[in-house]
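Undergrad: I'd like to go over a predicted model; first the sequence, then the structure.
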Amino acid sequence: MSPGTIFFLPALLLLIATLIKVWALLKNWQDTLLRAVCAVLFIAALVFATAAPPVLALINEVTGVPNIAAPLVYCVLTAFGGSSIVLLIHWRGGEDEARTRRATRLTVAAYGAVMAALCALFALGDAPVERLRDLDTYYANTPYIREMIVLYLVAHSVAALTMLVLCWRWSRKVPGTLRAGLLTMAAGNVLTFSYDLLKYTAIAARWLGGNLDWLSTQVAFVMASVSALVVAAGFLIPPVGQGATSRLKALRRYRRLRPLWLEVRAAIPETVQAPLRWWAPMELRLMQIERDIHDALLRIGPCCDRELGTLVYGQAMERYADHKRALIVADAAVVAAAVVAKTGGGAGGSREPAARWAVSSTGNTADLMSMSLALAHPLVQATRQAAVPEGSRVL
């Protein structure tokens, strides 16, 4: 594997995550939180892209200044830490907007000052030998360069610990995918801080005359790659998870309403829009099927027999002694018989009954689903079979 591949791979994955969020942002450009998420993911991708040895060498060559890519990478890394904190502050929100603005300004000012200090320290120091992988340890004892290295690590550690504390505290107050995302980000920041500890250890070893450079050049990089991907996953889990949960709920409702839709489909006017294809968004398919059911129930309303409903309701009450359940079974039986009568399958064609039964299980989707499930009840099946003329019955 080439030296750049192990840097470009996480950069590519983070860039893909950025593009996914940008696609959502294009549909809702006014969402400031979504813009902040895109910025954080893009900066994370930029960290790995600029830290790749081939890119470092190119920057140094183009500028003609050995190791000038180092403060650039440190500044990008610092910007990532600061932007992550700002994102979490705005993500959490709260009633005190003034406090949120103050926290944001303080974070931006602090990390902006760190970035300015990193550039100043590099300008004051002397790093003539180009080091693409081990600059942290190679210049661990060089005046000003040493301070620059320690400063970026301290800023990085503060950001990781701040994110860890904020994510952990918030995760204890929220449920579902948001909690999962926060806990994932907390785990990612534990890995981030572990990266810093490895760097501190390797640098301290240099100060003491030892050599543990492999902790910085090998182990720490793996830790950084994993932590960046875990943190990015934490940012993506809530919106992706909430979207998946919403679609799953819509699918469940759709499947439970489908028996009722099939029951009343014959009463749906031919002018109504044809059912959407299977690849259409599930929310739209659910909306269409609910609309079709309500339209059909309105059309068969005059054929709903009150005498039949009262009879089935009494039979269901004898079985269950539960008013709600008995009413749903009665509604389902009346609807099944009314569809037969409305579509001309009954003996009397579309003759209206002496008194109409008011179908009450239409107030919300839950009631419709209950009535849909009740269509399989033996009382409903017997009622439907009795409504069909003898010559048309399926034996």
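TA: Arrived safely.

Undergrad: okay, CA-based contacts and neighbour counts for the rest of this
TA: Noted.

Undergrad: Please name every helix or strand in contact with the longest helix seen in the chain.
TA: Assignment by DSSP state H gives helix 220-264 as the longest helix of the chain. If you count contacts as 3 or more C-alpha pairs under 8 Å, 6 or more residues apart in numbering; DSSP states H and E, helix 220-264 packs onto helix 5-27, helix 32-51, helix 176-207, helix 282-300, helix 323-342, helix 365-374.

Undergrad: same thing but at 6 Å, please
TA: Helix 220-264 makes packing contacts with helix 176-207, helix 282-300, helix 365-374 when contacts are defined by 3 or more C-alpha pairs under 6 Å, 6 or more residues apart in numbering; DSSP states H and E.

Undergrad: and the gap between Leu229 and Trp29?
TA: Distance of Leu229 to Trp29, given as C-alpha to C-alpha, to the nearest Å: 25 Å.

Undergrad: quick one: which of these two has more around it?
TA: Leu229 (21 against 12; other C-alpha atoms under 10 Å).

Undergrad: Any figure for the gap between that one and Ser157?
TA: 17 Å.

Undergrad: and what of Ala45?
TA: Separation of Ala45 from Ser157 (C-alpha to C-alpha): 19 Å.

Undergrad: so who does the closest residue in space to Val335 that isn't next to it in sequence touch?
TA: Distances taken as C-alpha to C-alpha, 6 or more residues apart in numbering put Cys304 closest to Val335, at 6.5 Å, once the chain neighbours are dropped. Cys304 is in contact with 334, 338, 356-357, counting by C-alpha atoms under 6 Å, 6 or more residues apart in numbering.

Undergrad: and here's the other structure:
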Amino acid sequence: MQGPSYYIPAAAMAAALAFKVPSLVRAWRDPLLRAVCALLAMAGLVFFFAAPPTIAEVNRLTGITNFSAPLVYALLSGFSASCLVLIVNWRGGPPERTRRISRRWIAGYSVHMVLLVVLFLLGDAPVERLRDLDTYYATTPYIREMIVLYLAGVTVAGVTMNYLCWRWALQVHGWLRTGLLIIMLGYTFNTAYAAAKFAAVFARWAGHDWDGLSTDLAPILASLGAQVSAVGFCLPLVCQRLTDTWQTWASYRQLGPLWGELNKVAPGHARPGRVLGWSSAELSLTRRESDIHDGLLALHPYFDRRDHARAYAAATHAGCHPEQAQAVADAAMVTAAVRARLADPEGKIIDSAGTADSPAAEGPRDLMRISAVLREAPDVAAAPGPAAMPESEVH
């Protein structure tokens, strides 16, 4: 793998982090958001500093041969810790327990990073190696231990992530479970990366040359693992957002018949719903619900409990479930009120509202069911008997 193979994913991680920074500033105390940003930052740094051109430049700027080795290994340890902290916070649970587990992982890998630097300082690596340091120095005292230690850290993180994701996946369903399984696949690649590196190092100890596993195969496995894991982390969040948006628009459309009925007499309240874009589903639904409530409030003087009672009795006699019968009765009362309002263009009933013996009834509540009745049986007010009942609701 050459420089672009490292710099492109590093740039992608940097862009994702930049997208998250405003949210992080607004909600700094959110542990899950901090964990996500830490993961993005560590992943981007690993890819950037592991690129051969960056390794050479860092060595030159510091004046220390192979200084990039402990730097990259320490970043890998930090990345491993950030993954574990993210999965712990993502799963949730008692806040104190979550914080305690997160701190343990952070403390453990912090010690791990310090040991990597100490071992490098104790060892001797005078020949610069940009791509094959692991195998070239596999038998060098202290450098050898540093290599084994960093690979052990990667392995522990990979195995632990798979274990945690598997336990969680058994308890959930849907997109979250799919995402967790994809994360497990990604960390299987990461574990395979460590296994390939270990195999090449052990081969050196035995006097064999399996350097290709470390130099050629392992970087590919690491890149695949990072990309697959990123998909696993993002998929549940993106799909859940799309699902929520779709359901919101579905609710918006389902309220259309009721909104249209009220718009006949209260155009000032039931304004035409303007689609504001993909991200405005919640706003559009809120506006439509507000329009409906305003329209019902304007019709309140025209609601007649007698219309409601007659329609409810007819729906019950037709075999409707009580909840559906209530919705049919509400729809009948609304449509009757609309007709009464149309027959009273001067608003005389409104002016006299609140007088004795007013027949006004309590307004309807289950807007979705009422709208469904109006969609399936728009003539419900005219004929509230069996002929007006939605066929799917008559038992």
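TA: Looks like it arrived, so ask away. The structure displayed is predicted, hence computed values, not measured ones.

Undergrad: counterpart of Met146 of the second structure in the first structure?
TA: Taking TM-score structural alignment, Met146 of the second structure has Met148 as its aligned residue in the first structure.

Undergrad: Apologies, that question was intended for Trp249 of the second structure.
TA: Trp249 of the second structure maps onto Leu251 in the first structure, by TM-score structural alignment.

Undergrad: What count of nearby residues applies to that match?
TA: The number of residues near Leu251 of the first structure, taken as other C-alpha under 10 Å, comes to 17.

Undergrad: Could you do Leu151 of the first structure as well?
TA: Neighbours of Leu151 of the first structure using other C-alpha under 10 Å come to 19.

Undergrad: Also Thr192 of the first structure?
TA: 26.

Undergrad: residues contacting it?
TA: Ser227.

Undergrad: where's the equivalent of it over in the second structure relative to Phe198 of the second structure, distance?
TA: Under the alignment (TM-score structural alignment), Thr192 of the first structure pairs with Asn190 in the second structure. As judged by C-alpha to C-alpha, Asn190 of the second structure and Phe198 of the second structure stand 12 Å apart.

Undergrad: One more: Ser290 of the second structure?
TA: 64 Å.

Undergrad: Looking at these two, which is more packed in?
TA: Taking other C-alpha under 10 Å, Ser290 of the second structure and Phe198 do not tie; Phe198 has more neighbours (21 against 15).

Undergrad: separation between that one and Ile182 of the second structure?
TA: Distance from Phe198 of the second structure to Ile182 of the second structure, by C-alpha to C-alpha: 24 Å.

Undergrad: again with Tyr150 of the second structure
TA: 24 Å.

Undergrad: Strands along the stretch 51-200 of the first structure, start to end?
TA: Assigned by DSSP state E, counting those that start in this stretch, the stretch 51-200 of the first structure shows no strands.

Undergrad: nearest residue to the match of Trp249 of the second structure other than its sequence neighbours?
TA: Met282 (6.3 Å).

Undergrad: what's around the one you found, how many residues?
TA: For Met282 of the first structure, using other C-alpha under 10 Å, the count is 21.

Undergrad: do the same with the one 4 residues further on
TA: With neighbours defined by other C-alpha under 10 Å, the count for Leu286 of the first structure comes to 20.

Undergrad: Next: Gly277 of the second structure.
TA: Neighbour tally, Gly277 of the second structure, other C-alpha under 10 Å: 9.

Undergrad: go on, Val238 of the second structure?
TA: Applying other C-alpha under 10 Å, we find 13 residues neighbouring Val238 of the second structure.

Undergrad: likewise Arg35 of the first structure?
TA: 18.

Undergrad: cool, Ala332 of the second structure as well?
TA: With other C-alpha under 10 Å as criterion, Ala332 of the second structure counts 30.
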